[in-house]
Structures are given as structure tokens and as C-alpha cells.
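*Asks:* Got a sequence here, can you model it:
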Amino acid sequence: MTDDLSGRTAFADALARLRTSRGLNKKTLARMMGFDPSYVSHVENGRHRPTCEFAARADAVLQTNGELAAAFDAFLAETQTQEGPSPRTTRAAARMRAGLVVRREDSQLTLTEDGYYHIRILRDVHNAGDQPVTRFPVRIDVDAHPADPHLSRRFYRDNPVTLTELGFRATFDGEPSRWELVEDRDAYKKIYVWFEPGGLPAPIYPGRSATIVCSYRVHATKWGNWFEREIRWPTEQLSVHLRFPAGVEVSLTGREVTWSGDRKLPSPPTAAIRDGVTDFSWSTNVPPLTNQYHFDWQLAA
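*Replies:* Below you'll find the predicted structure:
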């Protein structure tokens, strides 16, 4: 195998240049990509070889229109053997969707008469990568006082959200599935949903699809008057439903949060009253990676 140093250096230089031109530091880019900051630093400094997944995510987050993918192709070309190109030289641009792809996400938040927000998130996922996938990470993040971080920390220190009160449940293709709490803070939970319906492992193999549904509840006093969806996987369709008792007056606003700043939603939510519930619905197709869609409301009886 030939020395890959020059190709690796060219990719690192392109990554650093594009990152800087977007006004991002390494830590911010790493967060947007879902990588450890030290890994981004090592790639830029030439200490680590970039992977296809790393190149694909960086290309998508930085919106380089394939420039980083092409630099990654050039890097891979230098890793070929004397017998011919390595199987890994598949074009990075063609593997932009490597790993799980969310075909459809349907997120629902419902305020019920008992004072709880009930959250249900359905994802139809497809494995577009070349390795089986065995779990899916879920994050639960609440903030009753987003405008005052100090007050929020103090509030949740005295009133933590507990796993018991969440009543978390998960299903895999309609069957209850095992889950594991991996991070537990006062106002934040991270959970792994294992693909084990009925207690039996059922990995999503390359080319296969499945439906994952997660549900939980948080009392309104602990949740806060907001709901947000962050695009952390390539997503083809996102829909959001915010449901309130019809007798409650709701003033709802929404915005799209991108790395370049906030802006209005491409289209406003629409409202419809059915069975005593006001349902505010909103949807979008092919939302960009790392975008956040944030909804705020005020309630009045």
C-alpha cells in the first residue's frame, strides 16, 4: 500500500479551510457532526485517518456540495494496493447516507387534562450502511426556564425529572423492546433502545428497515413551553404535532435554527380542532443535518 500522507494532508487542509470559512471552531463542528472534538482536531492535524462516515458527515454539515467528498476520494485513491483499488474507494458522495436514514419521523406532544405533556416519537428507519445496527440513542431534555439557566439548574436540582415518572416505553416493529439508561442528569436523560423485540436480538441489517416508537411523559411544570426537533440523522420527512385541549387558548410560534442563525419556519403550523383537541401540525421534507426546529407557546384558559 502506498503512503497516504499527501492525500490525508489535502483532506485535512480542505476540512480546516471549509470549517473556518463557516465561522466554526473544532468543538462546534464536532458537536454538529456527533463526533468527539479531539477526533476532529486529530484529523485536521493529520494524526488520524478520516473515515468515510466522518467525511460524509463533515460534507453534509459544512454543506460543501461534495468538495470534501472529492477530497476524501483522492485520499482513498492513495490507499490502493498494487493489485488494484481497495474496496473502500467507493465514492464518498455516494455514501453520504451511510448508516441509519430516517425515512419518516412523526413527533407528537400532547397536553392532557392531568397536567402532563405526553410525547410520542415514531421513526421509520432504514439501514443504508454496510454494517448491522443494533441500537438507537434517544435523548430527553427539559427546561422550564430556558431564559434563565441559573434558575433552571436550581429548579431541577430541587425537582429532578426521574426515570420512574417518565414512564418511558419503546417498541421495535410494534413489539416492546429493551432499553437502557446510559446518562442520567436532573433535566436530561440519554437512553439506548436496543433492537430486541420480545427479548430476542433483531439487528437492522444493511438494506433493511424498521419502525421505532418511543413514548414518555413529563409534567407541564417540569417540561417548559417549548418543543424542539434536531436533525441528527439524514431525514427524508419530518412532521410535528402539538396538541392542546380545545378550551385552552394557545399562542404558538416556530423557528428554524441553523449554524448560520435563526429564521422563520419555511411554512407556519396549521391548526385543526378534532375531538376536543387543537392539533397544530407542521412538516418538512429533507431537512438539512444539524438543523433544529423549535416551537414555543403561551397558554391561557
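
*Asks:* alpha carbons only for contacts and neighbour counts from here, please
*Replies:* Fine.

*Asks:* Who are the packing partners of the helix or strand harbouring residue 170?
*Replies:* Using DSSP states H and E, residue 170 falls within strand 169-172. Where contact means 3 or more CA pairs under 8 Å, 6 or more residues apart in numbering; DSSP states H and E, strand 169-172 is packed against strand 175-185, strand 188-197, strand 209-219.

*Asks:* Now the second one, please; I'll put the structures next to each other:
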Amino acid sequence: MTSQLEHAARTAFAQVLTAWRTRRGLSKKQLAASMGYHPSYISHVESLRHHPTFEFACRAEAVLASGGEIISRYEQCRQAAGEPAPVQVVRSDYEPSPMLPATLVIEEENATLTYADGWYSSRVERVVRNVGDRPVTCYPVRVDVDRFPDQPGVSRQLYHESPLQLSDLDFQASVASVGDERPEPMEVRVTRSSDAYLKMVLVFGNARARFPLYPGERTRVTYSYRVPANLWGQWFQRDIRFPTRALTMSLRLPASMGAEVSAESLSYAGIKGFSPTESPGENGTVVYTLRLRELLLTSQIRLRWRFDEPAPSGWADLAA
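*Replies:* Predicted structure coming up:
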């Protein structure tokens, strides 16, 4: 039988949960989806029909970011019920990467680069799985360019005069459950910048809510940006910094430029060349595609090209 003290503690927990859910502008269904629970469970906790668990409180805190208030209220519930302190259990019901232990595994990546009207536009989609034992709240990315790789002095001067800035890239990022057509925008934070590159983290959250990637779960992260052709180059590169099961890189160029495209992989195992497939694209373009599986960590995959007709020249890098 529930004591008066326990009932008061559960009531306080439910009120705090409801208040933070309302503050974040989330319905019970939206909060449940973000936490990985059925919507009815949220209703039962808020109406005192269900006792909150430690896992429930942790997930609610991760999504609602109450500054610890939700966890504090849960502790009061636990103590009022006379329950022992929770024990952290490490998950073991997942298959770790055979390549190298990691928190994240990229199950599939599709990276596309398009040249049109004096701009290079990049779009990256990654299916990311959390194989760790704790929620993941952000994902690192990097934009790196170098138009004159063989002339470092010229390159430094170019980017010193025209440095990369996030506001100029039209950078956008979103996340959605695999198969879900309703992506959520991700907050973008620059962690380090130089004249020729930007390091960022994509936060699993925005001003409305947080939606961490929990252990065993997977999601689709998508981001895009564009760079003026005078700052870009003729290399498109992917650095393998997380275990990656499948990678597809596509390069879309005007057919009128008569591009010659090649590909290579650089790793501790050496340099290996590839021949991208070529197919006609829309609006007078040609699409060059490279597909690889089970890539080696720390390797670099490059598409490089040259034109029969005059066009922007140099080098560009896409990194995880």
C-alpha cells in the first residue's frame, strides 16, 4: 500500500515531468517517442498509475534537460518507497564492431557532391547506431577544403583572405528515425575553426527538445552545405573515423566539362585504386559513383577529377 510520503513524492515527480514536458512544447506522444516508450506509459506516470523507474527518469532527463530536477525528484520517490539505490548495468545485447571498439557505428553512408552554377554542394546521409552503454547526445563533423594542395603558401593566402565561415555555407542538419519522413533539425555548434576548415558537433536536439541516441538504437543523420567553387577543389574525400559498414560516394558534374574521375583508398594497408561507375544524371550531368563495404578505420577514400574544359581546380575534403 502506498504511503502518504510516497504518494506525495510521486505526485511531485509527475508535476515536474509534466511541467518540463510542457516547457519544451512536447505532447505525451512526442516525449514518449523521444524516450523510446509507449505514449500510454507517459500518461500512466503523470497520472500516478505507474511508479517511475530509474531508467525512465534518466531518459526523461536526457530529453527534457531539466538541470537534474527530474533525477532529484526520482530520488525522493525511491527513498520514500524504501527502494535501494539503482545499479548501473552495462548493456551486452548488441554486437560490437569487429574492427575497433567504438560508441558509434555507421551502418550506411551516402555522400553526394554536386557542381553547378559556380558552387559545390555536399549532402551527407548516415545511418548511425549506438553500440555503447550510454546515450549519445552529439555527432562530430568537419568541413575541410584546400584548393591548392601542392602550393601550401598560395593556399594559406587564399583562405586567409576568404576564410570558411559557417554563416556562408548554408549549413543544415537534421535527424530522423530510420523510415521516418519527419526529420528534426539539429543544433550546430562550431568547436574549432581555421581559415580552411570548420570542426562542428551536431547536437541531438534543438530549442524545442532533445532526442539522444540511446544504446542499441539507430537513426539517420543528414547534413548539407555548399562552398563557392573558387574555394573548393577537385578532390572529394571521406575520412573513416568511425567503424563504417557501407559507403556510397557520388559526384555529379556537368557532362559538358568532360570530367575524368578516379578514386582511391589510402590506409595503413597501402593505396588502392578504384574505378567509379558512370551514369547519366539530370539536367545534362554525369554521375560518378563509388560503393565500398567494411572500410578500414583511419583510411581515406577520395574521388578526384580533372576537366577537359576550364573549371574550378584544387582539392576538397569531406570528413566525419
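
*Asks:* which one of the helices and strands packed on strand 169-172 of the first structure lies closest to residue 74 of the first structure?
*Replies:* Residue 74 of the first structure lies closest to strand 209-219 among those, at 32.2 Å (CA to CA).

*Asks:* which position in the second structure aligns with residue 128 of the first structure?
*Replies:* When the second structure is aligned by TM-score structural alignment, residue 128 of the first structure is paired with residue 131.

*Asks:* The longest helix seen in the first structure maps to which residues in the second structure?
*Replies:* Counting residues, the longest helix found in the first structure (DSSP state H) is helix 5-21. Under TM-score structural alignment, helix 5-21 of the first structure corresponds to no residues of the second structure.

*Asks:* Please apply the same query to stretch 226-238 of the first structure.
*Replies:* Residue span in the second structure matched to stretch 226-238 of the first structure, by TM-score structural alignment: 235-247.

*Asks:* re earlier: specify the stretch among the helices and strands packed on strand 169-172 of the first structure that is closest to residue 31 of the first structure.
*Replies:* Smallest distance to residue 31 of the first structure across those (CA to CA): 15.8 Å, for strand 188-197.

*Asks:* what's the average per-residue distance for the closest one once overlaid on the second structure?
*Replies:* Following the fit onto the second structure, the mean deviation recorded for strand 188-197 of the first structure is 0.9 Å by mean CA distance after the TM-score superposition for the first structure.

*Asks:* Name the residues that touch that strand?
*Replies:* Under the criterion CA atoms under 8 Å, 6 or more residues apart in numbering, residues 134-142, 161, 170-173, 175-184, 201-204 lie in contact with strand 188-197 of the first structure.

*Asks:* Tell me the span between the first and last residue of the match of stretch 226-238 of the first structure.
*Replies:* With CA to CA, to the nearest Å as the measure, stretch 235-247 of the second structure spans 17 Å from end to end.

*Asks:* Buried residues in stretch 54-68 of the first structure, which are they?
*Replies:* Neighbour-count burial for stretch 54-68 of the first structure, counted by 16 or more other CA atoms under 10 Å, picks out 54-62, 66-68.

*Asks:* residues in the second structure aligned with that stretch?
*Replies:* Using TM-score structural alignment, stretch 54-68 of the first structure corresponds to no residues of the second structure.

*Asks:* so what's residue 130 of the second structure up against?
*Replies:* Listed by CA under 8 Å, 6+ apart, the contact partners of residue 130 of the second structure are 103-105, 136, 213-218.

*Asks:* Could you do residue 216 of the second structure as well?
*Replies:* Contacts for residue 216 of the second structure (CA under 8 Å, 6+ apart) come out as 94, 129-132.

*Asks:* Same list (the helices and strands packed on strand 169-172 of the first structure) but as JSON lines, adding distance to residue 298 of the first structure and mean neighbour count.
*Replies:* Shown next, in JSON lines, are these (distance: least, CA to CA, whole Å; neighbours: other CA atoms under 10 Å):
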{"stretch": "strand 175-185", "distance to residue 298 of the first structure": "27", "mean neighbour count": "15"}
{"stretch": "strand 188-197", "distance to residue 298 of the first structure": "23", "mean neighbour count": "20"}
{"stretch": "strand 209-219", "distance to residue 298 of the first structure": "16", "mean neighbour count": "19"}
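
*Asks:* Just tell me which of those ends up closest to residue 242 of the first structure.
*Replies:* Per CA to CA, nearest to residue 242 of the first structure of those: strand 209-219, 13.9 Å.

*Asks:* Can you check what angle separates the closest one from strand 175-185?
*Replies:* 50 degrees (axes from the mean of the first three to the mean of the last three CA atoms, to 10 degrees).

*Asks:* how deep is the match of residue 128 of the first structure tucked in, by neighbour count?
*Replies:* Close neighbours of residue 131 of the second structure, defined as other CA atoms under 10 Å, add up to 25.

*Asks:* now it: how far from residue 271 of the second structure?
*Replies:* Taking CA to CA, one finds residue 131 of the second structure at 30 Å from residue 271 of the second structure.

*Asks:* likewise residue 18 of the second structure?
*Replies:* From residue 18 of the second structure to residue 271 of the second structure the distance is 57 Å (CA to CA).

*Asks:* Which one of the two is surrounded by more residues?
*Replies:* For the pair residue 18 of the second structure and residue 271, the greater number of neighbours falls to residue 18 (20 against 12), based on other CA under 10 Å.
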